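Chemist: Provided below for reference: sequence and predicted model.
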Amino acid sequence: MKSIFYWIMLIPFLVFSQNQENNNEEYLIVGTTIFSAKNDKAKEFSEGMKNHNEQFHAEGAMGVRIFTIMNGQNAYDYMAVMGPMPWSALDESYPNQEAHDEDWNTNVVPYLDNEDEVTYWRFHNNFSNFPTNFEMSKLRVTIWDITRGKYETMISKLEKVTKVLKEKSSETPFGIYTNEFSSTQSGQDLSVVYFFDDFAWLGKDQKLKEKFNEVYGSGSFDTFVEEWMDITNGASQEVWIYNQSLSGIGPQVTTSTQD
């Protein structure tokens, strides 16, 4: 694993408010990467990852969360999530680099089948809804491919839909992220993440159309969908499950978008 990624996995979850993007403070990013274990080395991989995180990423600035991907082309792979953090955090040094790297290379790398998709996402706290203190459990992650030249239009659409979600579904945590280094090849430009506890939530009609029309008027949702389709080139969805046994830190999130 590249040294820079070693480092950013050590950054803790930060506490911030909705005012962050309205002043001179740095915006925050989240880093993600995918790991897959060799088919015949799953046990060794799990033991190595568990011990590594318990030793180097179990508290404070060294905290790491691991998720198991439930579906799609990355099913049964693992997603490491770190942040949020400002870019300037990468300018700081951190302790135990040598011991950390030696343990990783000795006890985890030999059992890795693949490590790819390192992505840095800008967190838009003004569009997101994180209640004060909630616990990670399951995530529904939707990645959108946005048409070139339509970023500002996308932002204006996000303002409308997140207003509806905050007003009509305030009990549901969600996060909005944009790719800091998007490419036309990957098609990973916008990430919309819902946080939920029970799989039954996936089977419930969230009645977004009805709620949208309540806020903006009859027929407004259909118009929104047409406009959204004009600025997007499709999407993909995954469900991630918080993996307690492999994570360095627990499910409690101290991040909040509330003032």
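Modeler: Received the coordinates, thanks.

Chemist: hey, let's count contacts and neighbours off CA atoms from now on
Modeler: Noted.

Chemist: Give me the buried positions along stretch 67-75.
Modeler: Of all the residues in stretch 67-75, those buried under the rule 16 or more other C-alpha atoms under 10 Å are 67-70.

Chemist: ugh, wrong one, I meant stretch 200-209
Modeler: Buried residues in stretch 200-209, defined by neighbour count with 16+ other C-alpha under 10 Å: residue 209.

Chemist: How far does it sit from its chain's centre?
Modeler: 21 Å (C-alpha atoms, centre = their mean, to the nearest Å).

Chemist: what comes into contact with it?
Modeler: With C-alpha atoms under 8 Å, 6 or more residues apart in numbering as the test, stretch 200-209 has contacts from residue 221.

Chemist: Straight-line length of that stretch, end to end?
Modeler: In stretch 200-209, first residue to last residue: 20 Å (C-alpha to C-alpha, to the nearest Å).

Chemist: follow-up on the earlier one: okay if I get the buried residues of stretch 67-75 as JSON lines plus distance to residue 227?
Modeler: Converted to JSON lines, those look like this (distance: C-alpha to C-alpha, whole Å):
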{"residue": "67", "distance to residue 227": "33"}
{"residue": "68", "distance to residue 227": "34"}
{"residue": "69", "distance to residue 227": "31"}
{"residue": "70", "distance to residue 227": "31"}
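
Chemist: Need the contact partners of the helix or strand harbouring residue 235.
Modeler: Assigned by DSSP states H and E, residue 235 belongs to strand 232-242. With contact meaning C-alpha under 8 Å, 6+ apart, strand 232-242 is reached by 65-72, 79, 136-147, 251.

Chemist: Give me the distance between the helix or strand just after it and the centre of its chain.
Modeler: For strand 232-242, the succeeding helix or strand toward the C-terminus, using DSSP H and E, is strand 252-253. Taking the mean of its C-alpha atoms, strand 252-253 sits 14 Å from the chain's own mean (C-alpha atoms, centre = their mean).

Chemist: Buried ones among the contacts of strand 232-242?
Modeler: Buried residues within the contacts of strand 232-242, counting neighbours by 16+ other C-alpha under 10 Å: 65-70, 79, 136-147.

Chemist: and here's the other structure:
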Amino acid sequence: MKTKKISSVVLIACLISLYGFAQESNTDYQMASIVFIDAKIGHEKDFESKVIEHNNKFHNEAPNKGYLDQVISGKNAGTYVWVMGPCTFTDLENMNPGDGHEEHWDTEVVPLIKGYGAQEYWRFNEKLSYYPNPVVNRKFANLWLIDLKRGDYYRFKTLMGKIAEAYEKKGTGNMRVYDNQFNADDGRDVVIIWDMENMAELDIMDPIKPAYEEVNGEGSWDTMLEEWEEITLKIDSQLWRVNITK
């Protein structure tokens, strides 16, 4: 009974902090709004062309800048991902892409769509990322969608902080971490993204282990891997085409 009472107090405190002071807003972050879309079979190129046209007309600058990606591995291969960002929830609330926006999507893009999938909001975690030099000509991305054990996010955060320090020590490569803003109980809690200019980069061996152990001590890599296994339930590794422009 005492434990339940303490839990209730913590929950109430959290709710007060979230909603009791709604007049105070925080927009000092970057987020990506994404929606999964299946194009009609045989009309994929037409779909790409029309979405690119739509982005150029109505989503050509932040915070309303639009991108088109596509999953090209795994069970969701072929599915497109329409991305908008970097943005905040305030930006989404105040979005005004201009006259003709809805009409263009409904008349030019919708006829080429087979169906919509999930809508998700991913917040960039700058502290856990290493991205000093954005990959300007990025064409592909390797994504790890991670299902964390409940209550172990704090351990994940500590591990990723150490890995980010190792990347900084090494001084090469890139790694972006995003937190899913809504828990759909689908194993998509956090995502790690490595950007690439071409798929050939997947054949390049550039291990982070030496830099990690230089920062954290000899044998620390194996210790990290053991803890990683303890806190993760599964990883869905995917390859995406990104920033499709033609």
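Modeler: Looks like it arrived, so ask away. Every value quoted in this text rests on a predicted model; they were computed, and no experiment measured them.

Chemist: And the TM-score, once the two are fitted together?
Modeler: The TM-score (TM-score structural alignment, normalised by the length of structure 2) is 0.81; 220 aligned residues with a C-alpha RMSD of 2.1 Å.

Chemist: how deep is residue 76 of structure 1 tucked in, by neighbour count?
Modeler: Using other C-alpha atoms under 10 Å, the number of residues around residue 76 of structure 1 comes to 16.

Chemist: Map it across to structure 2 for me.
Modeler: By TM-score structural alignment, residue 76 of structure 1 lines up with residue 78 in structure 2.

Chemist: again, but for residue 86 of structure 1
Modeler: Correspondence of residue 86 of structure 1 to structure 2, assessed by TM-score structural alignment: residue 88.

Chemist: Not counting its neighbours along the chain, what's nearest residue 56 of structure 1?
Modeler: Of all residues not flanking residue 56 of structure 1 in the chain, residue 62 sits nearest, at 6.2 Å (C-alpha to C-alpha, 6 or more residues apart in numbering).

Chemist: And the strands in the stretch 101-250 of structure 1?
Modeler: 112-123, 134-135, 138-146, 174-179, 190-196, 232-242 (DSSP state E, counting those that start in this stretch).

Chemist: unless I'm mixing things up, the match of residue 86 of structure 1 is touching residue 26, no?
Modeler: No - using C-alpha atoms under 8 Å, residue 88 of structure 2 makes no contact with residue 26, being 9.2 Å away.

Chemist: out of the two, which sits in the busier spot?
Modeler: Neighbours per residue (other C-alpha under 10 Å) separate residue 88 of structure 2 from residue 26, with residue 88 holding more: 21 against 10.

Chemist: what's the neighbour count on residue 210 of structure 1?
Modeler: When neighbours are counted by other C-alpha under 10 Å, residue 210 of structure 1 comes out with 15.

Chemist: ah, wrong one, I meant residue 219 of structure 2
Modeler: 12.

Chemist: Let me see the contact set for it.
Modeler: By C-alpha under 8 Å, 6+ apart, the contact list for residue 219 of structure 2 reads residue 213.

Chemist: Now do the residue in structure 1 sticking out farthest from the centre against residue 180 of structure 1, distance only.
Modeler: The outermost residue of structure 1, judged against the average C-alpha position, is residue 218 (33.2 Å), by C-alpha atoms, centre = their mean. From residue 218 of structure 1 across to residue 180 of structure 1, the span is 36 Å (C-alpha to C-alpha).

Chemist: what does residue 224 of structure 1 give?
Modeler: Counting by C-alpha to C-alpha, the gap from residue 224 of structure 1 to residue 180 of structure 1 is 26 Å.

Chemist: Same check on residue 40 of structure 1?
Modeler: 36 Å.

Chemist: And residue 147 of structure 1, by the same measure?
Modeler: According to C-alpha to C-alpha, residue 147 of structure 1 and residue 180 of structure 1 sit 16 Å apart.

Chemist: same thing with residue 198 of structure 1?
Modeler: 31 Å.

Chemist: Ok, residue 136 of structure 1 next?
Modeler: Distance, residue 136 of structure 1 to residue 180 of structure 1, using C-alpha to C-alpha: 24 Å.

Chemist: host element of residue 67 of structure 2?
Modeler: strand 66-71.

Chemist: And that strand against structure 1, how far off on average?
Modeler: With mean C-alpha distance after the TM-score superposition for structure 1, strand 66-71 of structure 2 departs from structure 1 by a mean of 1.6 Å once superposed.

Chemist: that older thread, from residue 125 of structure 2, how far off is the closest residue to the match of residue 86 of structure 1 other than its chain neighbours?
Modeler: The shortest distance from residue 88 of structure 2 to any non-neighbouring residue, by C-alpha to C-alpha, 6+ apart, is to residue 31 (5.7 Å). Counting by C-alpha to C-alpha, the separation of residue 31 of structure 2 from residue 125 of structure 2 is 9 Å.

Chemist: These two: which is more packed in?
Modeler: Taking neighbours as other C-alpha under 10 Å, residue 31 of structure 2 and residue 125 compare with residue 31 leading, 22 against 18.

Chemist: can you give me the helices for the stretch 51-200 of structure 1?
Modeler: In order along the chain, the stretch 51-200 of structure 1 carries the following helices (DSSP state H, counting those that start in this stretch): 97-107, 151-168.

Chemist: name the helices or strands packed onto the first one?
Modeler: When you say that, I think you mean helix 97-107 of structure 1. Packing partners of helix 97-107 of structure 1 (3 or more C-alpha pairs under 8 Å, 6 or more residues apart in numbering; DSSP states H and E): helix 42-56.

Chemist: Can you find the partner of the residue farthest from the centre of structure 1 in structure 2?
Modeler: Match for residue 218 of structure 1 (TM-score structural alignment): residue 218.

Chemist: neighbours of residue 234 of structure 1, just the number please.
Modeler: Neighbours of residue 234 of structure 1 (other C-alpha under 10 Å): 12.

Chemist: again with residue 199 of structure 1
Modeler: With neighbours defined by other C-alpha under 10 Å, the count for residue 199 of structure 1 comes to 10.

Chemist: mind listing what it touches?
Modeler: Shown in contact with residue 199 of structure 1 (C-alpha under 8 Å, 6+ apart): no residues.
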